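**Student:** Coordinates only, no sequence provided:
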């Protein structure tokens, strides 16, 4: 899935494999996915490939993208600890939030922590690091479709 293609910042995320090739009969361990990411922002570029989402958590991303496309996800609150993401997961490596809605585009934040942060950033998961991407509703729907297609190769085990 690609967000922000052709804009100042872009984020590409893709499920690449199960963390463990052979299921062991444990719902959690059997369903961890390695997610590959490529990020381009005005002041930095980096890549990562880490096990950070389960199959059932990963399915939430496309639903969230479609909800942002139709404007039903509220702009994220900024609290004492910073921006509060509207989509978070068991591992704090990735999260998502809405920065703003405009007439023709939406500003979406993709949050990175721990192993998904660029080299040189603090490894403390409480330190927030995100990239804002400008997207249209059509971009979000397309990204959701791409994500669903990629996830179809990784059913719950």
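**Tutor:** Arrived safely, thanks for sending. Quantities reported herein were computed from a predicted structural model and do not represent experimental measurements.

**Student:** drop to CA atoms for contacts and neighbour counts, all remaining ones
**Tutor:** Fine.

**Student:** what about residue 143, how many residues close to it?
**Tutor:** The tally of other residues near residue 143 (other Cα atoms under 10 Å) stands at 23.

**Student:** Which residue, neighbours along the chain excluded, lies closest to it?
**Tutor:** Nearest in space to residue 143, with sequence neighbours left out and distances taken as Cα to Cα, 6 or more residues apart in numbering, is residue 1 at 5.0 Å.

**Student:** The structure to be compared is supplied as follows:
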């Protein structure tokens, strides 16, 4: 599980529940979609959603991306995926490295009719002018242990490895 917090009182957790299609038979893409759960807490209020929005290969790409950032925290970099529900950005804000995570599409909290009032009134930073681009939560590096994030992704990718199609056996 990825766990991030910031001074604004946000706690964001992201984890893999399981494969979207648990049956190990099927086409490569169907075999490798993962159900991702996001839990955002501010104070005592909690919002949570799940969506099959990440593939096993994208999970490995995210792991490699964070591993690269661990080596060089001074640059600017971002990563997005086929399904536009999650985006990650590493950037400098007032000379401080910051990890920003965008929740959009099916994981956009504003799409929920169960979003607590405190979260609706929160000044959620947006990097885009498009109000439908999702919300961004920002986590300064002073509150992040990148090594722990890489390890969490390593554990998730070990639990949910890339699966391959089984060859058809002719009778």
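**Tutor:** That came through fine. These figures come from a predicted structure and were not determined experimentally.

**Student:** In this model residue 15 seems to touch the residue nearest to residue 143 of structure 1, though I could be wrong.
**Tutor:** No. Residue 1 of structure 1 is not in contact with residue 15 according to Cα atoms under 8 Å; the separation is 9.3 Å.

**Student:** Who has more neighbours out of those two?
**Tutor:** Set residue 1 of structure 1 next to residue 15 and count neighbours by other Cα under 10 Å: residue 15 wins out with 24 against 19.

**Student:** and that one, which of the three is it?
**Tutor:** Secondary structure for residue 15 of structure 1, judged by DSSP: H, G, I helix; E, B strand; the rest coil, is strand.

**Student:** Spatially, and excluding backbone neighbours, which residue is closest to it.
**Tutor:** Using Cα to Cα, 6+ apart, the closest residue to residue 15 of structure 1 is residue 35 (4.5 Å).

**Student:** just how off-centre is the longest helix belonging to structure 2 within its chain?
**Tutor:** Ranked by residue count, the top helix of structure 2 under DSSP state H comes out as helix 56-71. Offset of helix 56-71 of structure 2 from its chain centre (Cα atoms, centre = their mean, to the nearest Å): 12 Å.

**Student:** Which residue range of structure 1 does that helix align onto?
**Tutor:** On the basis of TM-score structural alignment, helix 56-71 of structure 2 is assigned to residues 55-70 in structure 1.

**Student:** Go through the matching stretch and flag the buried ones.
**Tutor:** 55, 57, 58, 59, 61, 62, 64, 65, 66, 67, 68, 69 (16 or more other Cα atoms under 10 Å).

**Student:** got the contact list for that stretch?
**Tutor:** Residues from elsewhere that reach stretch 55-70 of structure 1, judged by Cα atoms under 8 Å, 6 or more residues apart in numbering: 31-33, 73, 87, 89, 98, 136-138, 140-141, 143-145, 147-148, 151, 154-156.
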